[in-house]
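> Below: sequence and its predicted model.
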Amino acid sequence: MSGIVVLGSANMDLVVYVAHAPKHGETVTGREFRTIPGGKGANQAVAAARAGGEVAMIGAVGADEYGELLRHTLEASGVDTDLLRTDEGASGTAHIVVDDQGRNAIVVIPGANGTVSGLGPGDETVIAAADALLLQLELPLSAVLEGAEAARRHSVRTVLTPAPAQPLPPELLAAVDLLVPNEHEAATLTGIAAPRGAAEALLRQVPEVVITMGAAGSLYAARDAAPVTVTAPRVSAVDTTGAGDTYVGALTVALCEGRPMPEAMRWASAAAALCVRRPGASTSMPYRTEIEVR
């Protein structure tokens, strides 16, 4: 078992399925609507727990029906929610449009996530006992930075998904061990479209980078190693929502188990491939037994 702490968001995903996403000023008719527990933090927690990790979640949900369902979903997947706070306001929501090619567009309303401005009582103690801390950028940056610096103080591996992409302060990057952007986020952070070039630029700020490239696979680069590209399994995507979070959760479990990076990337790619074959985010994430079979 690997001890993983996730400091991140929990949102209720409000998902509309359409033939094609509307353009500016256009109205389209959808064929289905679903309410699915999500949020990048909760997604990574569920993915890691289902992949076999021992996972605790730090964050916040609202004092509403969505908050109750988000907490229940995490606990049902084996995530420890003792440090998941309940705020008196509304839970965060993500409004998602998914087209027939499985592509998505997302608008996030932070809700209770916006109240997590820093670590709370007991948070650093749990982080200090972990093997890895998973971070994203759907919480206030002050909380992300405080979590990363706490992990650095206790020599805990810090994995950051820089999404939604935004300029990152040097002090945050200085506390990150592994940065896992997708190719679009990597390009936003560096101004370089080519993943290998973007990875080289990012290595000036962090020691290790994994760039996910969808159907093209993933690229690993480190300051002291030659770049490695791992191909992705060929699948017909139904919904790509949550695929990146599934990859990060499974990758972190594999790394905490001591697997070499290329093997960990292949395992994470297998998990993500299973995820995109099913609709939804947390609802589509595979269990360890499924990943091992693939």
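That came through, no problem.

> Only C-alpha atoms from now on, for both contacts and neighbour counts.
Fine.

> burial count for Thr125?
Per other CA atoms under 10 Å, the neighbour tally for Thr125 reads 12.

> So what touches the helix or strand hosting Thr86?
Applying DSSP states H and E as the criterion places Thr86 in strand 84-87. Here strand 84-87 makes contact (CA atoms under 8 Å, 6 or more residues apart in numbering) with 57-63, 67, 71, 112, 115.

> Switch these over to JSON lines; also include distance to Pro227 and secondary structure.
As requested, those are exported to JSON lines (distance: CA to CA, whole Å; DSSP: H, G, I helix; E, B strand; the rest coil):
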{"residue": "Met57", "distance to Pro227": "32", "secondary structure": "strand"}
{"residue": "Ile58", "distance to Pro227": "33", "secondary structure": "strand"}
{"residue": "Gly59", "distance to Pro227": "34", "secondary structure": "strand"}
{"residue": "Ala60", "distance to Pro227": "37", "secondary structure": "strand"}
{"residue": "Val61", "distance to Pro227": "39", "secondary structure": "strand"}
{"residue": "Gly62", "distance to Pro227": "43", "secondary structure": "strand"}
{"residue": "Ala63", "distance to Pro227": "46", "secondary structure": "coil"}
{"residue": "Gly67", "distance to Pro227": "42", "secondary structure": "helix"}
{"residue": "Arg71", "distance to Pro227": "39", "secondary structure": "helix"}
{"residue": "Ala112", "distance to Pro227": "39", "secondary structure": "helix"}
{"residue": "Thr115", "distance to Pro227": "39", "secondary structure": "helix"}
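
> which residue ranges form the helices in the stretch 51-200 of the chain?
Counting by DSSP state H, counting those that start in this stretch, one finds helices in the stretch 51-200 of the chain at the ranges 65-76, 123-128, 141-153, 170-173, 183-190, 195-202.

> Just give me the residue closest to the centre of this structure.
Asp245 (3.3 Å; CA atoms, centre = their mean).

> Take this one as well and set it beside the first:
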Amino acid sequence: MSRVVVVGSINVDLFARVERHPRPGETVLGSDGSTRPGGKGANQAVAAALAGASTAMVGCVGDDAHAEVGLSLLRRAGVDLTRVRAVPGVPSGVALITVSAVGENSIIVIPGANHEVTRDDIAGLELGPGDVVVVQGEIPVEVVDETACLVERAGARLMVNLAPVVPLAATTLRIADPLVVNEHEAIAAAGILGVEVGEDTDADHMDVASATDLASGLVSSGVGSVVVTLGADGAVVASGEGEPLTCAGESVSVVDTTGAGDCFVGTVAAGLARGDGLAEAARAGNAAAARAVQGHGAQESYDWEERR
């Protein structure tokens, strides 16, 4: 089995639970106040490892107490941390997360050491043709773009999760196979690639038909393959081979959506490294994400029981 290599962020999540998210200028009472490991890159690496992939993480932490918290579940999942660098005098990345009574979250990310990741951190990274390299938007853009070039030269497979939306080079998105985006990110990707978006396309209420049209447009612009995630409605998968497919979602009782998208991405990456087709990997990602939203937090809500 080939490896999954995640080049991305490592954070500590500071959680607050509220009845509802505060309006501007409003103070509300909350609960929890826990500190847990997070970061899109770390979440995806943990999910990939728990899905059975040999997984390595590339990123940075600070030299503070938060660093050990951020790395704790990566270690427990068996992720290779050889290329995780501690940066002296810099705090680890932190995410401030509020979760409402209906499970919806609001997140503020303070990058800290994640902005210290440089091209040197990926220099000499040994990749094989079957390896899957995952990148997101929580480290410097130039490092993500350079990683894409490195992956292309090595003949490995690049998986781009355009989250949060950052101005990646159009060539980086075209190297992606797949590009994984939600509704808002799909529209942003279309803007980067010059893909026309229909006037009736609404990111807040995107249906399967609109997502299919958008995914097809992104593939036509040169992206290797595209997955548009639609929450409970599942995901649309498009590539240059055949018609787009819809992978049905699962209706579950939502406790906390934090990290569910990252669980999907990591699980898909593990499936691709195993040799699964993209649609099959996306179905597994849907199932893993559906289980994750039924638990609290990000990495803690993943498939630890199945691993044991």
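Alright, I've got the coordinates. Note that the coordinates shown come from a computational prediction; the quantities given were computed from them, not determined experimentally.

> any idea what sits nearest Ala273 of structure 2, other than its immediate chain neighbours?
Ser2 (5.1 Å; CA to CA, 6 or more residues apart in numbering).

> Ser269 of structure 1 too?
Once flanking residues are discounted, Ser269 of structure 1 sits nearest to Ala232: 5.7 Å by CA to CA, 6+ apart.

> Quick check: Asp235 of structure 2 touching Pro244?
Not Asp; residue 235 of structure 2 is Ala. No. With contact defined as CA atoms under 8 Å, Ala235 of structure 2 does not reach Pro244; the gap is 10.4 Å.

> neighbour-wise, which of those two wins?
Neighbour totals were compared for Ala235 of structure 2 and Pro244, and Ala235 leads with 28 against 19 (other CA under 10 Å).

> Among the helices of the stretch 51-200 of structure 1, which comes closest to Ser269 of structure 1?
In terms of CA to CA, the element of those nearest to Ser269 of structure 1 is helix 183-190, at 15.0 Å.

> relative to helix 195-202, how tilted is that closest one?
Interaxial angle, helix 183-190 of structure 1 versus helix 195-202 (axes from the mean of the first three to the mean of the last three CA atoms, to 10 degrees): 40 degrees.

> Give me the contacts around helix 183-190 of structure 1.
Residues outside helix 183-190 of structure 1 that contact it (CA under 8 Å, 6+ apart): 162-167, 192-195, 198-199, 201-202, 211-213.

> how many other residues sit next to Ala123 of structure 2?
Counted with other CA under 10 Å, residues neighbouring Ala123 of structure 2 total 11.

> measure it to Val58 of structure 2 for me?
Note on Ala123 of structure 2: its distance to Val58 of structure 2, by CA to CA, to the nearest Å, is 11 Å.

> so what sits against both of the two?
Going by CA under 8 Å, 6+ apart, no residue sits against Ala123 of structure 2 while also sitting against Val58.

> which residues of structure 2 does the longest helix anywhere in structure 1 align to?
Criterion DSSP state H: the longest helix present in structure 1 is helix 261-276. The alignment of helix 261-276 of structure 1 onto structure 2 (TM-score structural alignment) covers residues 278-293.

> Give the buried residues for that stretch.
Across stretch 278-293 of structure 2, burial judged by 16 or more other CA atoms under 10 Å covers 278-279, 281-293.

> Of all pairs in those residues, which one is the farthest apart?
Greatest spacing in these, by CA to CA: Leu278 and Val293 (22.3 Å).

> so how far does stretch 255-262 of structure 1 reach from one end to the other?
Counting by CA to CA, you get 10 Å between the two ends of stretch 255-262 of structure 1.

> Could you save the contacts of strand 84-87 of structure 1 as TSV and add columns showing neighbour count and distance to Glu257 of structure 1?
Below are the contacts of strand 84-87 of structure 1 laid out as TSV (neighbours: other CA atoms under 10 Å; distance: CA to CA, whole Å):
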residue	neighbour count	distance to Glu257 of structure 1
Met57	31	19
Ile58	26	22
Gly59	28	25
Ala60	29	28
Val61	32	30
Gly62	22	34
Ala63	16	36
Gly67	25	32
Arg71	23	27
Ala112	26	33
Thr115	18	33
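
> Matching Val209 of structure 1 against structure 2, which residue comes up?
Val209 of structure 1 maps onto Val226 in structure 2, by TM-score structural alignment.

> residues touching that match, list them.
Per CA under 8 Å, 6+ apart, neighbours of Val226 of structure 2: 177-181, 215, 218-219, 236-239.

> Going by distance to His21 of structure 2, which of these wins?
Lowest distance from His21 of structure 2 to the contacts of Val226 of structure 2 (CA to CA) belongs to Val181, with 24.7 Å.

> Run a quick neighbour tally on that closest one.
For Val181 of structure 2, using other CA under 10 Å, the count is 26.

> wouldn't it be in contact with Leu162 here?
Yes. Using CA under 8 Å, Val181 of structure 2 makes contact with Leu162 at a distance of 6.0 Å.

> Overlap of the contact sets of the two?
Common contacts of Val181 of structure 2 and Leu162 (CA under 8 Å, 6+ apart): none found.

> what number of residues lie near the aligned partner of Val117 of structure 2 in structure 1?
Under the alignment (TM-score structural alignment), Val117 of structure 2 maps onto Val116 of structure 1. Under the neighbour criterion other CA under 10 Å, Val116 of structure 1 is assigned a count of 23.

> Leu69 of structure 1 too?
15.

> Apart from its chain neighbours, what residue comes closest to it?
Among residues not flanking Leu69 of structure 1 along the chain, Pro37 sits closest, at 7.3 Å (CA to CA, 6+ apart).

> what range in structure 2 does the host helix or strand of the one you found sit on?
Secondary structure assigned from DSSP H and E places Pro37 of structure 1 in strand 32-38. Mapping strand 32-38 of structure 1 onto structure 2 (TM-score structural alignment) gives residues 32-38.

> can you list contacts of that stretch?
Applying CA under 8 Å, 6+ apart, the contact partners of stretch 32-38 of structure 2 are 10-17, 69-73, 95, 259, 297-299.

> Please indicate which of the residues you listed are buried?
10-17, 69-71, 73, 95, 259, 297-299.

> Sort out for me which of these are in strands.
Among these, the ones falling in strands (DSSP state E) are 11-17, 95.

> Throw these into JSON lines and include distance to Ile192 of structure 2, thanks.
Formatted as JSON lines, these follow (distance: CA to CA, whole Å):
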{"residue": "Asn11", "distance to Ile192 of structure 2": "27"}
{"residue": "Val12", "distance to Ile192 of structure 2": "30"}
{"residue": "Asp13", "distance to Ile192 of structure 2": "30"}
{"residue": "Leu14", "distance to Ile192 of structure 2": "32"}
{"residue": "Phe15", "distance to Ile192 of structure 2": "33"}
{"residue": "Ala16", "distance to Ile192 of structure 2": "35"}
{"residue": "Arg17", "distance to Ile192 of structure 2": "36"}
{"residue": "Ala95", "distance to Ile192 of structure 2": "27"}
